[in-house]
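J.: Sequence and predicted structure are below.
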Amino acid sequence: MQLELAADELKSVLNRLRRAQGQIAGVIKMIEEGRDCEEVITQLSAASRALDRAGFSIIATGLEQCLTEEGQTVADKDRMRARLEKLFLSLA
């Protein structure tokens, strides 16, 4: 299944991923500088949340597309829903 995000959804997902990218770069720098463990973990947690939210958004969009796509059989939709559910659970 090819994912097609609407422009506003794409912008939101990319912003979350860029935020996570910046946070991870910050974490690397903090570790290299020997910063406080609590500060490092706080930044890691923030990056993890940003990645999770981007993933959930992508999966939700995929599920919506799967369930509304015309021309698919019930079996096709069930298989796709199962695949998306597995992806969702991998993020949980």
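T.: Perfect, thanks for sending it. Given the structure is predicted, the values throughout are model-derived calculations rather than measurements. Numbers count the residues shown, from 1 in each chain.

J.: use CA for all of it now, contacts and neighbours both
T.: Fine.

J.: Quick one: list the elements packing against the helix or strand hosting residue 64.
T.: Assessed by DSSP states H and E, residue 64 sits inside helix 37-68. Counting contacts by 3 or more CA pairs under 8 Å, 6 or more residues apart in numbering; DSSP states H and E, helix 37-68 packs against helix 7-32, helix 74-91.

J.: out of those helices, deepest packed?
T.: helix 7-32 (a mean of 15; mean count of other CA atoms under 10 Å).

J.: ok, structure two:
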Amino acid sequence: MEIEGDALTDVIKRLRRAEGQIRGIIAMLEAGRDCADVVTQLAAVSKALDRAGFKIIATGLRQCVTAEQDGKEPSVDVAQLEKLFLSLA
């Protein structure tokens, strides 16, 4: 499965945002910030990573549906996508 176009751009944007949040969390820990603030930021980065993962899975499902509509064999294994989806849930 390949991620193309707008989906790829969106996933990369989400991952870069998560990367920045992780750097921020590290700085918070090094500065001795309150645990509640750190956990709040950890929850935010976790959500950003989940959204990136779900976007990738949604792209794969879209490729399957498009292939089936065109009468082609899907290049993505639906069972594998389901397993990936459940790993994020």
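T.: Cool, the structure landed. None of these values were measured; they are calculated from a predicted model.

J.: Contact partners for the spatially most central residue of the first structure?
T.: Nearest to the geometric centre of the first structure sits residue 55, at 1.5 Å (CA atoms, centre = their mean). Residue 55 of the first structure makes contact with 88, 91 under the criterion CA atoms under 8 Å, 6 or more residues apart in numbering.

J.: what's the counterpart of it in the second structure?
T.: Under the alignment (TM-score structural alignment), residue 55 of the first structure maps onto residue 53 of the second structure.

J.: And residue 10 of the first structure, by the same measure?
T.: In the second structure, the residue matched to residue 10 of the first structure (TM-score structural alignment) is residue 8.

J.: Identify the residues contacting its match.
T.: No contacts exist for residue 8 of the second structure under CA under 8 Å, 6+ apart.

J.: Buried residues in the helix holding residue 64 of the first structure, which are they?
T.: 40, 43-44, 46-47, 50-59, 61-63, 65-66 (16 or more other CA atoms under 10 Å).

J.: All set, thanks.
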